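Asker: I would like to see how this sequence folds:
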Amino acid sequence: MVTPATRPEFGDYQCNAALALAKRLKAKPRDVAEKLKDALETRTQTWCEPLEIAGPGFINVRMTPAFVESRLNAMLSDQTGRLGVPRPARAQRVVVDFSSPNIAKEMHVGHLRSTVIGDTLARVLEFLGHGVLRLNHVGDWGTQFGMLITHLKDRHPHVLAEGEAAAQTDLGDLVEFYKTAKQRFDVEETFKARSRQEVVNLQRGEPATLQAWRTLCQLSRVEFQKIYDALGVDLEERGESFYNPLLAQVLSDLDASGLLKESEGARVVYLDGYQTREGEAQPFIVQKSDGGFLYATTDLAAARHRALEEKAERILYVTDAGQASHFDQVFQVARQASLVPPEVQLKHVPFGLVQGEDGKKFKTRAGETVRLKDLLDEAVRIARDDLLKRAEEGTQPLPEDLERSARIIGLGAVKYADLSLNRESDYKFSYKKMLSLSGNTAPYMLYAYARIQSILRKGNNGENEDRLSQGSSPPVVLAEPAEMNLARQLIKLTELLLRVEAELYPHILCEYMYDLCQKFNQFYEACQVNNAPTPELVRSRRALCVLTAQVLRLCLDLLGIEVLERM
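Answerer: Down below sits the predicted model:
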């Protein structure tokens, strides 16, 4: 019922409770608003100006300058680096399931979305003080490994040897390796039969087959790690194979709960709200008629393990929106069979598709899925070329460490372009837009941060100034409207982080940063900093600069983006 004000003249917050209450009380909204105002004013007078009633019954709330100053000074004096953001009264154990590539396949742009969204949510939750387990649910089990192992044995028979040498096998392009194996499986009957037998061997734990499987997994991990290192993402792998020994217990629990049924030889669960085209109950298959298990069974085992063994209180699944129905069914089964206690939150965090600038699915000119490695390398290359061009034109000096600057700008631009939009929306991938120095982009944020550092250096003999020495008198005194507008935005940091924690939308943080940068620019245009009329004003305005830089750096770090002191 209390939301940020839609326009500055309405104050800082608005309360529309009177409108909803009026209908139930059969009274005029403004009369209800007057009663609320009278009841609230004794509780709010220490931090806000007299409440105002506007329109049909909105209550406008405006913080007093003294309160804003006190919050700013508390942020500045916080020696923990948390900028006044409190830790939770009780920390939660949270599992974030994200990234999740498949063995023997390259990571693509879809994995980018899952990886950067999941990493940001994990970073925010960790910063707020929760215990976060970052899980990478890698696709490292299933029938496809039969053909991959058979192809590996045919082309690289030395992998059957025990020892580390097998894990160093050079298979060349893993995508081509997968494609060739699939082509053989589709046209060679003997190869297909041998592949099916290898699936049986894998499930039985036959040593040579397990060695070949481990080699494929390790080679893929090496390639995945290159991407994670570039993006600065930490993950703990818990592939499908990890949960394989737990599947029988899931079936036992489903049977004990009375949910497990048979349908054409398969073992299934029937759920409310899901029907076939013929209007019959749609079965949720947990074991095929040949005894094989499905992704659904693994996801049930994973949810059970995370809740009961990992003691998770909140489990987040960061996957594309196309899997919404799957997770809804998994969650229903997990609840009905009591695989997950009722107090544990199961939450699907969906995201939309990445499109090309033509609005179609993002692919290469040859129609292939864009490899994530190539996409990131191209972003860094464009950023490097842009820095060189600007240096040649004389618009800005060449960075001392060109490669590092290009990497931070290029990778930051890719991440920010994804995170700055509502994650549920599809978005058009455009290097030109994401690398622009104007608008809500990473380069704009990085430039704003570097600009503030430049302002501080000019008044500090060329040295960086991350913190102000705290004196006995409050460092910040707000006099000008532009100062107050900037200050109000700064003290909303905790509020914004708590919104991201609750709603799981990273773009909330990006919008906050963009508004903060705009308010800082307005402040800097209206108020002299290093040449302010009095020493007290110089100190106060430099404090605003320091705090703005600290908040920007923290927010960028929560997005997984490094900063540049000079740009």
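Asker: C-alpha from now on. contacts and neighbour counts both.
Answerer: Noted.
Asker: so where does residue 194 fall, helix or strand?
Answerer: Using DSSP states H and E, residue 194 sits within helix 189-204.
Asker: Remind me what that helix packs against, helices and strands.
Answerer: Secondary-structure packing of helix 189-204 (3 or more Cα pairs under 8 Å, 6 or more residues apart in numbering; DSSP states H and E): helix 144-155, helix 174-187, helix 207-231.
Asker: does the nearest residue to residue 84 once chain neighbours are set aside count as helix, strand or coil?
Answerer: If the residues on either side of it in the chain are set aside, residue 84 comes closest to residue 75, at 4.6 Å by Cα to Cα, 6 or more residues apart in numbering. What DSSP: H, G, I helix; E, B strand; the rest coil gives for residue 75 is helix.
Asker: So which other helices or strands are in contact with the longest strand belonging to the chain?
Answerer: Counting residues, the longest strand found in the chain (DSSP state E) is strand 266-275. Using 3+ Cα pairs under 8 Å, 6+ apart, the elements in contact with strand 266-275 are strand 261-263, strand 281-287, helix 324-336.
Asker: one more to line up against the first:
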Amino acid sequence: MQTPKEHLLRNFSEALEHSFHPLSQEAGSVPLEITKSTQDKFGHYQFNSAMRLAKPLGQPPRAIAEKIIENLSKDGMIEKLEIAGPGFVNITLLPSYLSSLVNAIARDERAGIESPATPQRIVIDFSSPNIAKELHVGHLRSTIIGDCLARLFEFKGHDVVRLNHIGDWGTQFGMLIAFMKQDVPEAFQNPEGYALEDLMGWYKQAKAKFDSDENFKTNSQKEVGRLQGGDSSSLKAWEAICSISRQSYLEIYRLLDIEIKDRGESFYNPFLKDVVDELQKKGLVQESDGALCIFMKGFTNREGEPLPLIIRKTDGGYNYATTDLAAIRQRIRDEKADRIIYVTDAGQASHFKMIFQAAEEAGWLDPQKTRVDHVPFGLVLGPDGKKFKTRSGETERLIDLITTAIEKAYSIVSERQSEMAEEEKRHLAEKLGTSSIKYADLSCHRTGDYTFSYDRMLKFEGNTASYLLYSFVRIQGIKKKVGKETEEILNESQAVLSHPSEIALGLHLAQFGETLDQMANDLLPNQLTEYLYQLAEKFNAFFRDCRVEGSEEEGSRLTLIVATERVLKAGLHILGIGTVERM
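Answerer: You can find the predicted model right below:
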């Protein structure tokens, strides 16, 4: 379904061409701009390009606006056009046009969102836990934001590859393998019998032994060599360690309803030497203090000196940069990615700028063919405004944060629905707890820090998951009260919008696709949360102002409600939030 903005841009573009040909060719570099009106008195949309067209067309902005309006096809969609100020054009859409869009949305399980003619292959790198370590609150944002973006592009009809770039390789594994072979060899035979807490305890003991026992240190270094050399017993030990860790983060993904494919640093290990060799052959590498580096324009340290991207350390070992270069090369060459998105904390922004530029200079990345984005995010803060930690001062474990939210949600559910069966209470509490965590995170602009608060995120009023879910439940209640299912409503009725609250809701529903397009470009989930919050507000205003059951407009208004249900459910799905039937 074409959005109102797309429809208007097409019509205004044709009117510009018709009004000023051949001068319109001079104005071709000026992108036409249609924006949503900020106030009702300015109509529904505004055409804002007349001022920028004045120079190439050699005419006053208002004269340009008048000429375009004179030749503009209203195309059964425009009720009123008004020129304001120096040349803004205020646009009001016909209720009949909005009614037709609402009817199309109501009858489409995809809420009017068409699949692309040529789907893109989009690789999204997110979550990225480290083996033998707990997922903590710092992993929360990458996991939730990455999943939301993956759901967005999947919903829009693209081919999405969800990758979990796990920290599963490096010298620390030699130390851990050496300790486990010596002290807990049985763990290699039965990794399912052990938990991540066991692994973390062994790691602490191994580190203490590494620092105090030269023989153990030497043995650990040998284990690294065996592992990197492909020794079968070392690989089996490494696989057992990964298996124990995987049990922990998979439980978190289950609770958060996250699907992701593990592809750790170990996957790229065989390619690292070839990457360095290729970069050397292309003349991009310089030696600096025994390390192999790439120096690129625009990157300097605090002293203003050239900042190196180190791709091989002085000891001959590789590092994160080497692995990330191998990854971007593989994702472009083998995955055939049209777009690659990395979701990590803001502290890695400079690193990824260097990786992208190095890949471009190496000839792997062509920005005209493959778009790359780093999606940075800020910190999760505690009530004291500092980095979120436990009362003991340690970083909050992600599993504890999630289970606490579920427990608090259970208390709220038990108080509100005391007659509800216990199993249903538990199910609803899990949904409500995890949904509240997700929404609280996604509703904040991702580049900023946000303060974590269980009480605020679990509220049933304001911009929260509970408020949106309650609006969805209210829709189910209306349908139940009139005794009609969706199919029956759509077979019997068409939406005909006339009341101002109906028109306001219908216009907002028609703008769902525009919101998704903007989010796909900006990669800001809060654009969708704000849209859905406004949708719930407009729906509740409509419900307040317009009687449904028994009214002359019952069928029309039920169709509008079905369209609202479609969009609300689709939007919540993209956020990773499942709907519920009652609360």
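Asker: Kindly provide the TM-score of these chains.
Answerer: The TM-score (TM-score structural alignment, normalised by the length of the first structure) is 0.93; 550 aligned residues with a Cα RMSD of 1.9 Å.
Asker: sorry, back to before: the helix holding residue 194 of the first structure vs the second structure, average offset?
Answerer: When the second structure is superposed, helix 189-204 of the first structure averages 2.2 Å from its matched positions, counting by mean Cα distance after the TM-score superposition for the first structure.
Asker: Run the angle between that helix and helix 207-231 for me.
Answerer: Angle, helix 189-204 of the first structure to helix 207-231, by axes from the mean of the first three to the mean of the last three Cα atoms, to 10 degrees: 80 degrees.
Asker: how far out from the middle of the chain is helix 189-204 of the first structure?
Answerer: The chain centroid and the centroid of helix 189-204 of the first structure are separated by 39 Å, computed with Cα atoms, centre = their mean, to the nearest Å.
Asker: do stretch 288-299 of the first structure as well
Answerer: Mean-position distance between stretch 288-299 of the first structure and its chain equals 30 Å (Cα atoms, centre = their mean).
Asker: Kindly report the same for stretch 224-239 of the first structure.
Answerer: 14 Å.
Asker: And residue 281 of the first structure, how close does it get to residue 75 of the first structure?
Answerer: With distances taken as Cα to Cα, to the nearest Å, residue 281 of the first structure is found 57 Å from residue 75 of the first structure.
Asker: between these two, who's got more neighbours?
Answerer: Taking neighbours as other Cα atoms under 10 Å, residue 281 of the first structure and residue 75 compare with residue 75 leading, 22 against 15.
Asker: Quickly find the element holding the closest residue to residue 523 of the first structure other than its chain neighbours.
Answerer: Leaving aside its chain neighbours, residue 523 of the first structure sits nearest to residue 482 (4.7 Å; criterion: Cα to Cα, 6+ apart). Using DSSP H and E, residue 482 of the first structure maps to helix 481-490.
Asker: which parts of that helix are buried?
Answerer: By 16 or more other Cα atoms under 10 Å, the buried positions in helix 481-490 of the first structure come out as 482-490.
Asker: And stretch 284-295 of the first structure, by the same measure?
Answerer: Quick answer for stretch 284-295 of the first structure (16+ other Cα under 10 Å): 284-288, 293, 295.
Asker: Trace that stretch over to the second structure and give me the residue numbers.
Answerer: Mapped onto the second structure using TM-score structural alignment, stretch 284-295 of the first structure spans residues 309-320.
Asker: residues making contact with that stretch?
Answerer: Outside of stretch 309-320 of the second structure, the residues within contact range by Cα atoms under 8 Å, 6 or more residues apart in numbering are 272, 276, 289-295, 321-322, 354.
Asker: Export those residues as CSV, with columns for neighbour count.
Answerer: As requested, those are exported to CSV (neighbours: other Cα atoms under 10 Å):
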residue, neighbour count
272, 21
276, 21
289, 9
290, 12
291, 17
292, 21
293, 22
294, 20
295, 17
321, 17
322, 22
354, 22
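Asker: Return the member of those nearest to residue 407 of the second structure.
Answerer: Lowest distance from residue 407 of the second structure to the contacts of stretch 309-320 of the second structure (Cα to Cα) belongs to residue 321, with 41.2 Å.
Asker: so after the helix or strand containing residue 438 of the second structure, what's the next helix or strand?
Answerer: If you go by DSSP H and E, residue 438 of the second structure is part of helix 422-442. The helix or strand immediately downstream of helix 422-442 of the second structure is strand 450-451, counting by DSSP H and E.
Asker: Mind giving me the packing neighbours of that next one?
Answerer: In this structure, strand 450-451 of the second structure packs against strand 380-381, with contacts taken as 3+ Cα pairs under 8 Å, 6+ apart.
Asker: if we look at whichever helix or strand comes after the strand it packs on, which residues are touching it?
Answerer: Under the assignment DSSP H and E, the closest C-terminal helix or strand after strand 380-381 of the second structure is helix 398-416. Contacts to helix 398-416 of the second structure, defined as Cα under 8 Å, 6+ apart, come from residues 134-137, 139-140, 252, 420, 425-426, 428-434, 437, 454, 458, 583.
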